[in-house]
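J.: Sequence plus the predicted model coming up.
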Amino acid sequence: MKVPLSWVREYVDLPAAAAHEVAERLTAAGLKLESIESFGYDITNVVVGRVLTVEELSEFKKPIRYCSVEVGEAEPRWVICGATNFVPGDVVPVALPGATLPGGFAVGSRKTYGRISDGMICSARELGIGEDHSGILILPADTPIGADVVELLGLRDDVLELEVTPDRGYALSVRGVARELATSYGVPWRDPADVEIPATAEESYPASIADPTGCDRFVLRRVDGFDPKRPTPMWMQVRLTRAGVRPVSLAVDVTNYVMIELGQPLHAFDWSRLSGPITVRRARTGEKLETIDHVVRVLDEGDILITDESGPISLAATMGGVDTEISDVSTELVIEAAHFSATAVARMSRRHGLVSEASRRFERGVDRELPPIASWRAVRLLAELGDAVVVPGVTDVSASAPPTVITMPADHPDRVAGVAYGRETVVRRLADVGCAVSGEDVLTVTPPTWRPDLTDPNDLAEEVIRLEGYDRIPSVLPHAPAGAGLTEPQRLRRRIGRALAGAGYSEVLAYPFVGERDLDALQLPADDPRRVAVRLLNPLSEDEPFLRTSLLPGLLKTLVRNVGRGFHDVALFETGLVYRPRPGAPERAPILSVDRGPTPEEVASVDAALPDQPFRVAVVLCGEAERSGWWGSGRQVSWSDAVEAARIVAREAGVELEVRADEHAPWHPGRCAALYRGDVLVGHAGELHPRVVEAYGLPPRTCAMELEPERLGARAEGVAQAPRVSPYPVAIQDVALVVPAETPVAAVAAALAEGAGELLESVRLFDVYTGEQVGEGNKSLAYTVRFRALDRTLTAEEITAARDGAIARAAELTGARLRGA
């Protein structure tokens, strides 16, 4: 809503405050300021002139006219002009040499087209009045010559653009903003709706309401003898333009002017094109209406229509029809003002994709008492400005609408805000809003008709609080309740994030929605459980309508974006929830009532419909794991780096992972590791399948890992255990074992650790060999085995016994034999 301050000042005696100060008052009252725009302050030395003579310069291909103009000086001035919409005798605005126009455009005396142009005749656009630059602005013939155009037309003004929330429909009018400012400054105001309307029992035009749920008041007035050729006065054009409305014609401009001034939308019908009585009703199946934008609209049974005997003639509260619209020859007009259902108008506007200035106001709530006042104001302006004659009588059809009455404890605003306002302040502020208040400890409040949003005690408390000032509410920090701090799962999640970040991974928050294309790109089989996903009823994008069942799609797309921007060595991780529907669960959760708390059965029904939401951690990495440099070549990432990321996570949980070969999409069948904690599968890691790499556009040999930390099990005693460090020397033994090629490396290491006993400190693989020396179908695994005791230096006999025990256990469990034996 754009509000010219000069218009507001007509109805409220504001102090000589700058526009930004006024805006601050409105912001404090709950009306959000979008912008402040100033007009006319940069216009100087533009006066009123009368065209005396016009000389056509025929030697040029386009129209060029050399005009003498009287500007109130001793001698007329000669001006070059290319417009052709004026004749000698017309009164026009003239920018004299030394003048400035909007945008800092300077006007001087210069030679052009072989003549000296001593100034400039201005169009409306050149004066900052709208966008019309098709011709020169013609002023009324009785405008005083030599007068300052800026002062005469009121071009200097400040316009506040406000964002009006749905519960502040009254602020979509100069009247509503003026009332708020009067309350804020504590000064009187003059209500433009406070007018005397002559009483009459005559009907101006027959009308009826068939459906009171859609329209509960319908008012019609008539004027005859209207002169459609009369131009809209310049002061009205300026105000409409400043308010963001394009001037069209006098009749249309009057209806728009009253709408902006009072907040009541109006519509003008051509009386000669109406057929019989008007009825306001709902649409019928199969009905159509061509609106004034020349679109034929198929109507819905919920649409509110204004009809006559010929059928629909207007889409109520939204847009009129072409069959009864006024034209440049209409002399008999019927002015309609009504009160329509806000909900019905909002649905109708969205159904047809048609948002108008009228619908914006009706769907936010319009004062039910305004239609007779606004229609009277409109016909009086048409009579005053367009030589119309107001036809006696008024049609005012209305359905009963009992007033809203709210009971509220007088201290309710105090308890809501935590501020002691007192009963007198509460009553005074509610009276400022326009409420009728009675009662002592319990107040009985009747809100005004222009505030349909006030329906319960909390609404009234909000009015008291905002008018007293939100800045008066003290800031009180809440007391933190006693507690045990973070839970162990929460601490584990934080440790995992810190550990991965310390290992060189960057954390990201990827988009949590996926589509069928993402699941196909992962090469998931048709029966894969990850293809069963929760579909959103109203997704942000139809291409991604599912909640994710894996963290990988979002991470892979983030990796692609980074690589596409020149980052080729990337390691990313994410922690978050995935959503896995339960077998047999209902497709939708039930919608519970909000007038009470849910029953245990209702809570259970909601829980049954919710998907499982396990917490996952995933990593993706590509490029070099160890960077190249002057020290030599680097090392490309491999499946082992993804497995190591899983081990980093497991160490933070205080457990060891068992790694087994597996085949599981989206990983490469020969480079995929299944991660186990005992017999529990916790996740997978390895190199992605080449088809997945190609589908996502990833770099070759991209690797990934995903696991569920909750499956790792709890850390012993729930706290981190620091390892005991022995002060005695370590004994190091290298063991080379030959095993069948398909034997997992981890199985051999586990067997060595089991056989070595309590003296073992660590087992580390440092070499894998395949070749003729170990035989076909075999491989050689070389391990470094470290032994150490906590209380003594180990003897040679103890070291040998531990080494032999480890080898023997490996031979027993995996068939290993010492290389060279």
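T.: Received, thanks.

J.: C-alpha from now on. contacts and neighbour counts both.
T.: Fine.

J.: From one end of stretch 147-159 to the other, what's the distance?
T.: End-to-end distance for stretch 147-159: 24 Å, by CA to CA, to the nearest Å.

J.: biggest helix in this protein by residues?
T.: Taking DSSP state H as the assignment, the helix of the chain that covers the most residues is helix 796-814.

J.: Can you list the helices and strands that it packs against?
T.: Using 3 or more CA pairs under 8 Å, 6 or more residues apart in numbering; DSSP states H and E as the contact criterion, the elements in contact with helix 796-814 are strand 731-740, helix 745-756, strand 817-818.

J.: let's bring in a second model and compare:
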Amino acid sequence: MKFSENWLRQHVRIDADRERLAAALTAIGLEVEEVAELGGTLDGVTVARIVECAKHPEADRLQVCQVDTGRERLQIVCGAPNARPGLVAPLATIGAQVGALTIKAAKLRGVESHGMLCSAKELGLDEDASGLLELPDDAPIGTPLAEYLGLPDARFELKLTPNRADCFSVRGIAYDVAAALGAQVEPLDVAPVAARSSAALPVELHAGADAPRYCGRVIEGVDAGVPTPVWMAERLRRAGVRPVSFLVDVTQYVMLELGQPMHAFDRDALRGPVGVRRARDGETLTLLDGREVALDGEFLVITDAERAVALAGVMGGFDTRVTGATRNVFLESAHFAPSAIIGRARRLGMHTDASHRFERGVDPELPRLALEYATRLILDQAGGTPGPVVEAALPEHLPRRACVRLRRARLARVLGLTIGDDEVERILRALGFEVSADAEGWSVRAPTRRFDVAIEEDLIEEIARIHGYDAVPATLPQGTVPLRVASETRVDEDELRRHLAARDFLEAVNFAFVDAALLEAWDASAQAVPLANPLSAELAVMRTRLLPGLVAALARNVARQQTRVRLFELGRVFAAGADGEAPRETPRVAAVACGQADAEQWGLPARAVGFHDLKGDLDSLAALCGATLEYRPATPAWAHPGRAAEVLREGRAIGFIAELHPRLLRRLDLDHAVVAFELDLEPLLSRPLPRARAGSKYPSVRRDLAFVVAETVPWSALEATIRAAAGPSLRDLVLFDRYQGKGVETGFRSLATGLILQEESRTLTDRDVDTAVAAVMSALEREHGARIRS
């Protein structure tokens, strides 16, 4: 936000000099990025008129001008393309200082020149160096330029945070300055302009809460060709806005001073009532800049009886623009909800001052005041006959000012110091708040322009920033800090991170936003949560799984010649809630690996990482929480058939482990096999309370059992059968051999297991052991068709 210092001082009378003003603005959160002094060294620069122009005899691009200074006529050699008889422009006389140049009498190509006609850039007033600074024809010749232009002045540029939409106007900034420097904002005297004709256009609202207020007024017989007054044009320039034409400049001026974007239509180009509605799919509109844009139902448009005539909150239409030939004007001033405007200009590759303000929030009570103010400015300069103000409003959709409680004790506790009641009330009233004191504190109503004040902490922040953060004492904490003992029934997430890092994985942190096409490639787009205002198409939806982003990170590493990549991530995934509920968040842990199973070395033969390598990593992770994981064959869409399993803990499915499907690898442009797992995190964080138990003093007995079983029967099912059949005497079960080949028919495999049996109260007999082994073999044969290997 750029503004003129002199303009600000008209709204708030302060004694502070420029340096103190800049320091105060930064201290209260309105960071000053630049202060540019304007017109500080214009002594000797006056308003002058070019009387005659003749071509320079020795130079095609130079002219010899006769210039009237009001006291004498001087000969000036000038190369500006807009130099012409009758032009009023600044003249730097001999001895004047213009930037680093001291003006002296000189000869240019043999012709004497007694001064210099100046551009705005040469005077340090603007960046325009295309020609002489053109002044109005009625500018008083001979008057010092600084006096005529209201100089010296300074251009301030603020870096505003998005929550301070109220400071996108000079008057909004004035309230903060008044509070910080102990002043009061000058009253704004905008008396309603009485209607002198019945000319009016009906106004209709068809967009509900998106456009709850719209004001319009017809002004007939306007002289649109009048020049913009110098004081207005200069304030616009110093705010970074180039004057265009009087009617356009008035709307810009009101927006900068009050904060309300406005638009002026050519009344004669409008047909029928004016309304606000959602655009129709495929509807087109030619904007002021000449571009034709295609719209859809996400956009708001201003319409007449036949068509869309403006893009609401963004830019007016080309066909209904005001020109020098305009005689009848329709002024509009409206309130649009930020949610209806935000992102719309960016979708069209645009950024306008109006959209910048409406996206952040504009005072809903400002449209009528701004309309009256703009009407008065137009009548004073361009004449005309005003009609009545026509207003359409939906009060139920207009923002309401809430009453916020500010407790004296809470204020002192949060800030760590006591601020007097008088100072608290002074600050709040200077900011435009309504304050009512009571025994415990205050009841406060924020002005309608302050969208950012809704809770008690907002008011505390207002008091703190105006009172001064440097006034908050540095106080050491007192009292004892309670110690929290970590629960033995829960594993800390950092412990999981350290464990995976110790197993040679690197932690990755990916965006929670992903490309919708990436989720579709993984068959994971169901219940995806789209973002209302994504930063880009590649970050358009919330992730439903960790693996798509993690494998994408692996692919980027592989593309950069990393042959062995092992990554893990702990993060949240998101799924759309039912019936308008908030999205569900689920913590997950995932890991991916590709390349060699072991880091490059000479002691072991090289081999590619496989399913069981990653399964070993997962089992070791589960051991942290004392869990025994079960694996059940499964084939999710992204997994390689026959090389995938569902992971269960205590019978509950918590995720998958698998090698990625070759089709998916091709789509992701990966040439290496990739193994991965993704599990719900919560089941891995809970563990049973450890309990000490004395070991049995009786010996254990081991019996090895080899049997043949169909290779389609998973070991997990065999293990469950053995444990159930062996009974409570079984202490451990070891699978120590697996064989397929000669002596074992095709489609079967031989498994050798060790059953370790032990009792707590006695020594097992041979009969006890034989009974247990027989029960195991009987159960294996009955349930899985297994037979003892001969």
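T.: Cool, the structure landed. Predicted, not measured: the structure shown is a model, and the values here were computed from it.

J.: Now tell me what touches the longest helix of the first structure from outside.
T.: Taking CA atoms under 8 Å, 6 or more residues apart in numbering as the criterion, the residues outside helix 796-814 of the first structure that touch it are 731, 733, 739, 743, 747-748, 751-757, 759-760, 787, 816-818.

J.: about what we covered before: need the helices and strands packed on helix 796-814 of the first structure in CSV with distance to Ala193 of the first structure, can you?
T.: As requested, those are exported to CSV (distance: least, CA to CA, whole Å):
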stretch, distance to Ala193 of the first structure
strand 731-740, 98
helix 745-756, 88
strand 817-818, 104
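
J.: quick one: which of the ones you listed is nearest Glu507 of the first structure?
T.: Nearest to Glu507 of the first structure, of all those, is helix 745-756, at 29.6 Å by CA to CA.

J.: Return the distance of the next helix or strand after the closest one from the chain's centre.
T.: Downstream of helix 745-756 of the first structure, the first helix or strand assigned by DSSP states H and E is strand 760-769. Per CA atoms, centre = their mean, to the nearest Å, the displacement of strand 760-769 of the first structure from the mean C-alpha position of its chain is 57 Å.

J.: May I see the buried residues of strand 760-769 of the first structure?
T.: Neighbour-count burial for strand 760-769 of the first structure, counted by 16 or more other CA atoms under 10 Å, picks out Leu760, Glu761, Ser762, Val763, Leu765.

J.: Verify the stated contact: the first one with Arg788.
T.: Spelled out, it's Leu760 of the first structure. Yes - with contacts counted by CA atoms under 8 Å, Leu760 of the first structure reaches Arg788, the gap being 6.5 Å.

J.: Tell me where the stretch 601-750 of the first structure has strands.
T.: With strands called from DSSP state E, counting those that start in this stretch, the stretch 601-750 of the first structure shows them at 615-622, 624-626, 635-636, 658-661, 667-677, 680-688, 703-707, 731-740.

J.: which residue sits closest to Ser696 of the second structure in space, ignoring its chain neighbours?
T.: Sequence neighbours aside, Glu760 is the residue nearest to Ser696 of the second structure in space, at 5.0 Å (criterion: CA to CA, 6 or more residues apart in numbering).

J.: same question, Trp7 of the first structure
T.: Counting by CA to CA, 6+ apart, the nearest residue to Trp7 of the first structure once its immediate chain neighbours are dropped is Val174, at 7.2 Å.

J.: For the stretch 201-350 of the first structure, which segments count as strands?
T.: Shown for the stretch 201-350 of the first structure, the strands assigned by DSSP E, counting those that start in this stretch span residues 207-209, 215-224, 266-270, 278-282, 288-290, 296-298, 304-308, 311-315, 319-320, 333-340.
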